[in-house]
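# Sharing a model prediction with you, sequence too.
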Amino acid sequence: MNVATVEPVSAELLRRHDVAGPRYTSYPTADRFVEAFGADDYVRALQQRRSGAAALVLPLSLYVHIPFCESLCYYCACNKIITKHHDRAAEYLRYLGREVDLHTAQLGVGQTVTQLHLGGGTPTFLSDAELRELMAMLRRSFNLAPGGEYSIEVDPRTIDARRLDTLAELGFNRLSFGVQDFDPAVQKAVHRVQPAEQVFALVQAARERGFDSVNVDLIYGLPQQTPESFARTIQQVNELRPDRIALYAYAHLPERFKPQRRIAIAELPGAAGKVAMLTDAMARFMGAGYVYVGMDHFALPNDALAVAKRQGRLHRNFQGYSTQPDCDLIGLGVSSIGRIGATYSQNAKTLEEYYDAIDHGRFAVVRGLALSRDDLVRRAVIMALMCQGEVLFESVNLAYLIDFKSYFAPELEAMHELAEQGLVTLDDSGIQVSATGWYFVRAVAMAFDRYLQADRNRARFSKII
């Protein structure tokens, strides 16, 4: 869906949809993974890939999780380990190497990779020598294809122009800078102080070194934020003019994420303030020439993400929006999530468990899911809503040999209610998300989530606004 205008959102809609819900980086969502799916199931999925046509025609995507951070950001919901001891990284790399060996024992050496992402934590916690060791390890085991997307998350406080030279030398062509907010009061409230001048200098240095794309992460809904203060940050980001912008809503779940208990609830903006920030940010970004790619993302028109959106090739995976809809994804490292065929899997969330599994010569997968036929159909519908903002009945009918209107009769009843609220339009050909509905696209997708409709306990999720 291409949102051309930014429409006001009524207080009634805000109250009605101020509920918790998934972000749908996958369907079924990761909270539905079960411990009954383990390392043996993962091995079978890898073997099926190697013996099937996918190994010949579908490239791989790699995600490597580096969990270490030197300091704690109070808003963080990532799996991380706060430490000043950089020697812990050397041990972690040894175990990553052994995990890679487990994969090549199943898939063989030289599987083509067209997408690599280093996330965390703080991947730039690793020294230059350790980053070289990691990339050499991956290149020995996989064929990193020319022209692929090779990205790394960067904490601006841990890097300088010299380190950017190292990243370019190692083949990274995309950078993602964690900015969140430029306002000093907000930075202090979340324990992440980094001057705007530092970020501007790094982005300029990245451009001089020829990186294909620079992304900036922002968060709205943080403590001390107001629509006025966040508007100043948006203006600065427009002046910075990164190739991509990821704009996330802060999810305050202190019962799940201990660092968030340091945030004073009274300092958080309410739903109306958050929507005002989102509305203003969307208008300012699109006014500055950015394409509204999807729920979280904006991109300049010539960026690969915007091109994929125009061409209908956009997908959403565990790292957010992606240009590669059919990639199997191998997750390496503690807590990493992967997708192989019609399965999802996740590694152990603690170093102790992760190391123990590798020491016993087995994958560290501790939970996952083998998708049913119903899961696959519903995933297609939910991802079409999240990525294209529309579902065409005929395309789903042909792909999955169903009659959409009878298969999803209860869901279509819910769509009629959403249509009355102005969130979608519905006709004989399909469902289209409206401009206003895009604020609530998670609510539209939730109507097709069989697990969520059966289990109304949504306390595990963030609010959708």
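Cool, got the structure.
# use CA for all of it now, contacts and neighbours both
Will do.
# Which other helices and strands does the lengthiest strand in the chain contact?
Ordering each strand of the chain by length in residues (DSSP state E) puts strand 142-154 first. Judged by 3 or more Cα pairs under 8 Å, 6 or more residues apart in numbering; DSSP states H and E, the packing partners of strand 142-154 are strand 111-120, strand 174-180.
# Select, out of the ones you listed, the one closest to residue 347.
strand 111-120 (14.1 Å; Cα to Cα).
# other SSEs contacting the closest one?
Strand 111-120 packs on strand 60-66, strand 142-154, going by 3+ Cα pairs under 8 Å, 6+ apart.
# shouldn't residue 301 be in contact with residue 288?
No - the pair residue 301 / residue 288 is not scored as a contact, 11.1 Å apart, by Cα atoms under 8 Å.
# Who has more neighbours out of the two?
residue 301 (18 against 14; other Cα atoms under 10 Å).
# What is the neighbour count of residue 51?
Residue 51 has 11 nearby residues by other Cα under 10 Å.
# Now do the same contact list for residue 422.
434, 436-437 (Cα atoms under 8 Å, 6 or more residues apart in numbering).
# could you redo the last one with a cut-off of 7 Å?
434, 437 (Cα atoms under 7 Å, 6 or more residues apart in numbering).
# what kind of secondary structure is it in?
Classification of residue 422 by DSSP: H, G, I helix; E, B strand; the rest coil places it in coil.
# do the one 10 residues further on as well
For residue 432, the assignment made with three-state DSSP gives strand.
# tally of neighbours for it?
Residue 432 has 20 nearby residues by other Cα under 10 Å.
# go on, residue 347?
24.
# cool, and residue 63?
Residue 63, neighbours per other Cα under 10 Å, totals 22.
# do you know how far it is from residue 157?
Residue 63 sits 23 Å away from residue 157, going by Cα to Cα, to the nearest Å.
# ditto for residue 93
From residue 93 to residue 157 the distance is 22 Å (Cα to Cα).
# Second structure follows, compare the two:
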Amino acid sequence: MGNFYCVAFKMNELEAERLALFKGLGFNAIEFIFAPNESLNAEALRYCSSLAQGFNFQHFGIQLQSLPISPSDIMNQALQEIGRKPDSIVFTPVNKSTATDSTGFQKLFWSLTELGYEVLGNDHFVSPESPLASAQKRNHLLRNSLGYNCQNVSDSLGLGPGNASAIGNLRSTNPDALDKYLVHDFDQYTIESTHPHIKQAINQLLCHHQLDLSYFKQRYQLDLAQLLNSLISRMHFDPNHSLFEIKDNILTLTTFGILQLTALCMGLHQQFSQTSFNHQP
């Protein structure tokens, strides 16, 4: 399985010379970013597809920063008309209220799974043939601040103005302005205080839609199934739909659970933050 080196462009940044430059530098994957004021339609997707094909990028993805007005109709029409479909579609709403509301993700879920895409976490959709889908099936999928990868990469280094770095539990963001970036003290960083058991539980849900209950019981004396059931009862989910199933101490989210994954992760984080646990090294 080859490595992917991805470059992302906003739609108003697309120039043939820039794409050729990054392709010449060895980037073999490209992502097109649709800002909230840029409409997703068949014409725009055909254009992105032709650029990815013309510059011979092995991987072609799109990022949606807002939900299309009629995602089902648009995605069906657009994806069936273009020659090369995106290998990945990522939903990263810039509106904070939309980001914490799973309604947009749920609409995209039904539209894109009907078209054959598989879901990663609560914001990524990938083709079944993609390396990310294969890594998820083999439990080799990792997630960092830049998204999912199948290359065992947990850290990210931000180069250039406005980019962020996440190395271990250290976090830093470069200044947006070039003049401030050129004189920036790169020794400045913050330390993420999130406890390891919180990150591990949420990462397992986001990467695999599963939880290894035995691991958390042995490592942290934590009964995640009981905690989840308590959380679900307080969040007033539809009682006619189960959010997960348990077999051989592996908790697996149902389709309804995946659709409610944003709320579950937020609830778990809040619950964990209010609870003390013993840690066995």
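The structure has been received and is ready for your questions. Bear in mind the structure is a predicted one, so any value in this text is a computation, not a measurement.
# Got a TM-score for the pair?
The TM-score (TM-score structural alignment, normalised by the length of the second structure) is 0.77; 265 aligned residues with a Cα RMSD of 3.5 Å.
# quick revisit: tell me which of the helices and strands packed on strand 111-120 of the first structure lies nearest to residue 315 of the first structure.
Judging these by Cα to Cα, what sits closest to residue 315 of the first structure is strand 60-66, at 13.2 Å.
# which helices and strands does that closest one pack with?
Counting contacts by 3 or more Cα pairs under 7 Å, 6 or more residues apart in numbering; DSSP states H and E, strand 60-66 of the first structure is packed against strand 111-120, strand 328-332.
# Tell me which of the ones you listed sits most buried.
strand 328-332 (a mean of 24; mean count of other Cα atoms under 10 Å).
# Remind me what that strand packs against, helices and strands.
By 3+ Cα pairs under 7 Å, 6+ apart, strand 328-332 of the first structure packs against strand 60-66, strand 337-340.
# For residue 238 of the first structure, find the nearest of those.
Of those, nearest to residue 238 of the first structure by Cα to Cα is strand 60-66, at 29.3 Å.
# For the closest one, buried residues please.
Of all the residues in strand 60-66 of the first structure, those buried under the rule 16 or more other Cα atoms under 10 Å are 60-66.
# ok now do the residue of the second structure positioned farthest from its centre, which residues does it touch?
In the second structure, the greatest distance from the average C-alpha position (Cα atoms, centre = their mean) is reached by residue 183, at 32.4 Å. With contact set as Cα under 7 Å, 6+ apart, residue 183 of the second structure has no partners.
# Under the alignment, what does it map to in the first structure?
By TM-score structural alignment, residue 183 of the second structure lines up with residue 356 in the first structure.
# hang on, the earlier thing: please tabulate the helices and strands packed on strand 142-154 of the first structure in a markdown table, including the columns distance to residue 420 of the first structure.
Putting these into a markdown table (distance: least, Cα to Cα, whole Å) gives the following:
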| stretch | distance to residue 420 of the first structure |
| --- | --- |
| strand 111-120 | 41 |
| strand 174-180 | 36 |
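# just so I have it, where are all the strands in the second structure?
Counting by DSSP E, one finds strands in the second structure at the ranges 6-10, 29-34, 59-64, 88-91, 118-120, 124-126, 142-144, 147-149, 164-167, 170-173, 190-191, 210-212, 244-247, 250-253.
# Would you mind giving those strands as TSV with distance to residue 220 of the second structure added?
Formatted as TSV, the strands of the second structure follow (distance: least, Cα to Cα, whole Å):
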stretch	distance to residue 220 of the second structure
strand 6-10	37
strand 29-34	39
strand 59-64	37
strand 88-91	33
strand 118-120	26
strand 124-126	30
strand 142-144	22
strand 147-149	26
strand 164-167	24
strand 170-173	23
strand 190-191	22
strand 210-212	12
strand 244-247	19
strand 250-253	16
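# can you tell which of these is closest to residue 76 of the second structure?
Taking the strands of the second structure one by one with Cα to Cα, strand 88-91 is closest: 13.6 Å.
# Residue range in the first structure corresponding to that closest one, please.
Strand 88-91 of the second structure maps onto residues 244-247 of the first structure, going by TM-score structural alignment.
# Provide the contact partners of that stretch at residue level.
214-219, 296-300.
# Next: stretch 377-394 of the first structure.
So stretch 377-394 of the first structure is contacted by 1, 27, 294, 314-316, 400, 404, 429-433, 441, 445, 448 (Cα under 7 Å, 6+ apart).
# how much distance is there from it to the middle of the chain?
18 Å (Cα atoms, centre = their mean, to the nearest Å).
# in the second structure, what residues pair with that stretch?
The aligned range for stretch 377-394 of the first structure is 197-214, by TM-score structural alignment.
# Looking at residue 93 and residue 157 of the first structure, which is more packed in?
residue 93 (19 against 15).
# host element of the more buried one?
Using DSSP states H and E, residue 93 of the first structure maps to helix 87-107.
# ok, residues contacting that helix?
Helix 87-107 of the first structure is contacted from outside by 46-47, 50, 126, 134, 137, 141, 332-333, 355, 358, 363, using Cα under 7 Å, 6+ apart.
# how about that helix: buried residues?
Result for helix 87-107 of the first structure [16+ other Cα under 10 Å]: buried residues 89, 92-93, 95-104, 106-107.
# gap between the closest residue to residue 278 of the first structure other than its chain neighbours and residue 106 of the first structure?
In this structure, residue 278 of the first structure finds its nearest non-sequential neighbour in residue 220, 7.5 Å apart by Cα to Cα, 6 or more residues apart in numbering. Plainly put, residue 220 of the first structure is 43 Å away from residue 106 of the first structure if you go by Cα to Cα.
# Kindly report the same for residue 57 of the first structure.
Taking Cα to Cα, one finds residue 57 of the first structure at 17 Å from residue 106 of the first structure.
# got it, and residue 338 of the first structure?
15 Å.
# one step back: buried subset of the contacts of stretch 377-394 of the first structure?
Of the contacts of stretch 377-394 of the first structure, these count as buried by 16+ other Cα under 10 Å: 1, 27, 294, 314-316, 404, 430-433, 441, 445, 448.
# so which two of the residues you listed are the farthest from each other?
Counting by Cα to Cα, the most remote pair of those is 294 and 404, 24.5 Å apart.
# in terms of contact, does residue 149 of the first structure touch residue 113 like I think?
No - in this structure, residue 149 of the first structure is not within contact of residue 113 by Cα atoms under 7 Å, at 9.3 Å.
# Might you report the residue contacts of residue 149 of the first structure?
114-116, 173-174.
# Show me what it aligns to in the second structure.
Under TM-score structural alignment, residue 149 of the first structure pairs with residue 4 in the second structure.
# show me where the stretch 101-250 of the second structure has helices.
Shown for the stretch 101-250 of the second structure, the helices assigned by DSSP state H, counting those that start in this stretch span residues 103-114, 131-137, 178-182, 196-208, 213-220, 224-235.
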